[in-house]
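In: need the 3D shape of this:
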Amino acid sequence: MQHYAGLDVSVKETSVCIVDASGRTCQEKKVVSHPEDLVTILSNPALSLERIGLEAGPMSQWLFDGLAKAGLPVFCIETRHTKGFLKPSQTNKSDRNDARGIAHMMRVGLFKNVHVKTLTSQKRRALLTVSLLQEKAIALENDMRGLLRNFGLKVGVVSAGTFEEKVRELVEADADLLEIMEPLLAGRRKLREEFAKLDKKVVHEAKRDQVCKRLMTVPGVGPVVSLAYVATIDIPSPFHNSRSVGAALGLTPVLNQSGESKRIGHISLCGDAMMRSLLYEAAQTMLTRLVKWCWLKAWAMNIARRHGRKKANVALARRLAVVMHRMWVDGTEFRWTREAAGPMPV
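Out: Model prediction:
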């Protein structure tokens, strides 16, 4: 008889539920959230596992990879879809009930499979957290500005390179303040140095990747945006239509329709928040800093005249995601004129 398993993963333990084809619960157990422990319980020769399901989450990629390497039929399932399936039927939410619900989803085949990214894309994604160092450095600078302001000392508008020199100039006459500022300046200096190192690594990684090099021919798209896009999409083939990339990144409006009522709201904001933010910045760069004219900027400027700059930025961010996917699939570079570009997905 065929069996189906549901895994509800938490940081320390994973609830495992195994049901048979008739829906009868065969086994329920909690094990350590580690691939080896899960393989041990799921590799029971008495079981004929047809499908194993676990929700997409922070640990799902690691666990999925371990179970897949062991030859188990594992599926990573979409979190929102799982929540929509389980919530109406659950009076009490618990790890045990969630695992049982996922097992039944596997049994009836009512689940939405999620693509698990390759190890290369996961490492690139980790590398792109370099922006956190810059954010921490800026936060530390703002804290230092606030501390000095209490003593009537104003740093003012200075570049990142002259910030430390300006602070030292302000506190050089006060030994106590200088002693307080020294460790803060040292911490900021270290953050800036490490950010510069990782930033160079991001640029190097983007320049040696052929797909990233093609994507960087799009105006406004640099090494960070191109590398983040490749790491986020990972494999372009699951998107049968380039237009669906915009929806996957949460850049399409939410539709609420019932009978004669039809309301189009704000963008859905689902998917990768960092990629969405980077695309918005790339769109803003194209609209405000790009000197050379291109058909994509002209299209966005027409939207800005009718609906305002903010909506134009969002629309252009979505269009950039679509165009970049089409370039990736076709193996082409960006075409500056509409005639050269031909019919492009909107």
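
In: CA atoms for contacts and neighbours, from now on please.
Out: Fine.

In: list the buried ones in the strand or helix carrying Asp199?
Out: Assigned by DSSP states H and E, Asp199 belongs to helix 175-207. Buried residues in helix 175-207, defined by neighbour count with 16 or more other C-alpha atoms under 10 Å: 177-178, 181, 185, 188, 191-192, 195, 198-199, 202, 205-207.

In: surely Met327 is in a helix?
Out: Yes. The assignment for Met327 is a helix, going by DSSP: H, G, I helix; E, B strand; the rest coil.

In: count of residues packed around it?
Out: Number of residues near Met327 (other C-alpha atoms under 10 Å) recorded here: 18.

In: any idea how far Leu178 is from it?
Out: The gap separating Met327 from Leu178 is 54 Å, by C-alpha to C-alpha, to the nearest Å.

In: kindly report the same for Leu133.
Out: Using C-alpha to C-alpha, Leu133 is found at 24 Å from Leu178.

In: what do you get for Leu49?
Out: According to C-alpha to C-alpha, Leu49 and Leu178 sit 67 Å apart.

In: ok, now Lys29?
Out: Taking C-alpha to C-alpha, one finds Lys29 at 59 Å from Leu178.

In: Gly246: which of the buried residues of helix 175-207 is nearest?
Out: Closest approach to Gly246 among the buried residues of helix 175-207 (C-alpha to C-alpha): Ala206, at 22.3 Å.

In: residues contacting that closest one?
Out: Contacts for Ala206 (C-alpha atoms under 8 Å, 6 or more residues apart in numbering) come out as 212-213, 223-224, 226-227.

In: picking that back up, now do the helix or strand following the helix holding Asp199: which elements does it pack against?
Out: Downstream of helix 175-207, the next assigned helix or strand under DSSP H and E is helix 210-215. Packed against helix 210-215 by the contact rule (3 or more C-alpha pairs under 8 Å, 6 or more residues apart in numbering; DSSP states H and E) you find helix 175-207, helix 223-233, helix 309-330.

In: how about this one, so we can line them up?
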Amino acid sequence: MPAPSQPRAIIHLDMDCFYAAIEVRDRPSLRGKPVGVGGARDRRGVLTTCNYEARAFGVRSAMPTFMALQRCPNLIVLPTRFDVYRKEAGVVREIMHRFTPLVETLSLDEAYLDVTANPRPPGPLAREIRDLIFKETKLTASAGVGPNKLVAKIASEINKPNGQYEVKPEKVPEFMEPLPVRKLWGIGAVTEEKLARASVTTCGEMQRLSRPALHELFGKFGSELYDLCRGLDDRPVEPNRERKSLSTEETFGSDLTTLEQCEEKVGELFEELAAELAQKEPTRRVTKIFLKLKFSDFTRTTVERAGLLPNLGGYRQLLEEAFARTGKKIRLIGIGVRFAEIEPEVAQLPLL
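Out: Next up, the predicted model:
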């Protein structure tokens, strides 16, 4: 174990457009062409991912397929091949374990590695891991290196694709100060707007607020923001971490008052959840689906059911039940799934 005073060395590894990259690798004729994976052309669906050629047209992950085709008519949309993706993810995982047993897998294409106990510098380690991945799979990966998960995650986005960026412990304050607040976990559009009204748009500006001031603005989350904007994050890398649920939610600038408004928002949230589920947990069996509403008076209600399919019809059924419980205005809707604890089978949303 490293000495308590020794800074941690964390690598965040992110495969570049993993599913799309595999498809292009296996079909060389697709090189240089815009490719999306996940949503069929002739059915309602969402893209799980797309390559950088597609992103140049404004196409992105979790986008409805019809919208992606409007932006990029030449987009080549392919069905998912999770058996192939899982096989390649296993190769990548085995490579990471050659360097440390402390590997926390977030999805098939993303992981944290704690290499603190490795005597070699983390920057060269990350480069060697990426080189080995390319040598053995012909797929590229990007990496971020830092003293904790937060910094490593943000750093991994800087030199994508096929690059890496290292933030040394003493450089964390300098690194964090100019970052937009939206780079911090938990900050969505509504929180970002609320901070902007307080003239806070960067982490450096947030650092000028005291912990009590942030707590007054955001409650318990405000205290977390006080640390996050300074690049402080003591969460460990957890090798056996298993996600128990997956969800997405939205807080609205104006409260919703009708079932029709809520149904429209649930449809949008479902598209996001479908892409997240396909990308992060394609092999997990869903045991329950749930929906929660938060009202204008900050009370909330949650409905969850076993036996309902994780499709739009299932969530609309939950919405109708939750909406009928009260006539209050709605400020937040969230939907999600709960997973079986041990699940070797493949579970996919029946929409692609």
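
In: what does the TM-score come to for these two?
Out: Once superposed, the chains reach a TM-score of 0.27 (TM-score structural alignment, normalised by the length of the first structure), with 161 aligned residues with a C-alpha RMSD of 6.8 Å.

In: between the contacts of Ala206 of the first structure, which is nearest Arg318 of the first structure?
Out: Ser226 (14.5 Å).

In: how about that closest one: what's its closest non-neighbour residue?
Out: Residue nearest to Ser226 of the first structure in three dimensions, not counting chain neighbours: Cys212, with 5.2 Å by C-alpha to C-alpha, 6 or more residues apart in numbering.

In: that neighbour against Val224, yeah?
Out: No. Counting by C-alpha atoms under 8 Å, Val224 is not a contact partner of Cys212 of the first structure; they are 9.4 Å apart.

In: so these two - more neighbours on which side?
Out: Per other C-alpha under 10 Å, whichever of Cys212 of the first structure and Val224 has more neighbours is Cys212, with 24 against 19.

In: and Ala68 of the first structure, how many neighbours?
Out: When neighbours are defined as other C-alpha under 10 Å, Ala68 of the first structure has 14 of them.

In: in what helix or strand does it lie?
Out: helix 60-69.

In: now that helix: buried residues?
Out: Result for helix 60-69 of the first structure [16+ other C-alpha under 10 Å]: buried residues 60-61, 63-67.

In: list the helices and strands that helix packs on?
Out: In terms of contacts (3+ C-alpha pairs under 8 Å, 6+ apart), helix 60-69 of the first structure is packed against helix 35-42, strand 74-77.

In: can you list the ones you listed in TSV and add mean neighbour count?
Out: Formatted as TSV, those follow (neighbours: other C-alpha atoms under 10 Å):
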stretch	mean neighbour count
helix 35-42	16
strand 74-77	22
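
In: give me the neighbour count for Ala273 of the first structure.
Out: By other C-alpha under 10 Å, 12 other residues sit near Ala273 of the first structure.

In: got the residue ranges for the strands in the second structure?
Out: Remark: strands assigned in the second structure by DSSP state E are 10-15, 35-37, 49-50, 76-78, 103-107, 110-114, 141-146, 164-166, 245-256, 286-295, 300-306, 330-339.

In: who wins for proximity to Leu214 of the second structure among these?
Out: strand 245-256 (18.8 Å).

In: and the helices in the stretch 201-350 of the second structure?
Out: Taking DSSP state H, counting those that start in this stretch to define them, one finds helices in the stretch 201-350 of the second structure at 203-206, 211-218, 220-228, 259-280, 312-323.

In: any idea which of those helices is most buried?
Out: Greatest average neighbour count among the helices of the stretch 201-350 of the second structure goes to helix 203-206 (a mean of 22), per mean count of other C-alpha atoms under 10 Å.

In: returning to what we had before: and the helix holding Ala68 of the first structure with helix 35-42, angle?
Out: 50 degrees (axes from the mean of the first three to the mean of the last three C-alpha atoms, to 10 degrees).

In: any idea how far Asp131 of the second structure lies from Val92 of the second structure?
Out: Asp131 of the second structure is 11 Å from Val92 of the second structure, by C-alpha to C-alpha.

In: swap in Glu250 of the second structure?
Out: Distance, Glu250 of the second structure to Val92 of the second structure, using C-alpha to C-alpha: 34 Å.

In: for the two, work out which one has more neighbours and name it.
Out: Val92 (25 against 17).

In: can I get the buried residues of helix 60-69 of the first structure in a markdown table with distance to Ala300 of the first structure?
Out: Listed next are those as a markdown table, based on distance: C-alpha to C-alpha, whole Å:
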| residue | distance to Ala300 of the first structure |
| --- | --- |
| Ser60 | 39 |
| Gln61 | 37 |
| Leu63 | 43 |
| Phe64 | 41 |
| Asp65 | 42 |
| Gly66 | 45 |
| Leu67 | 46 |
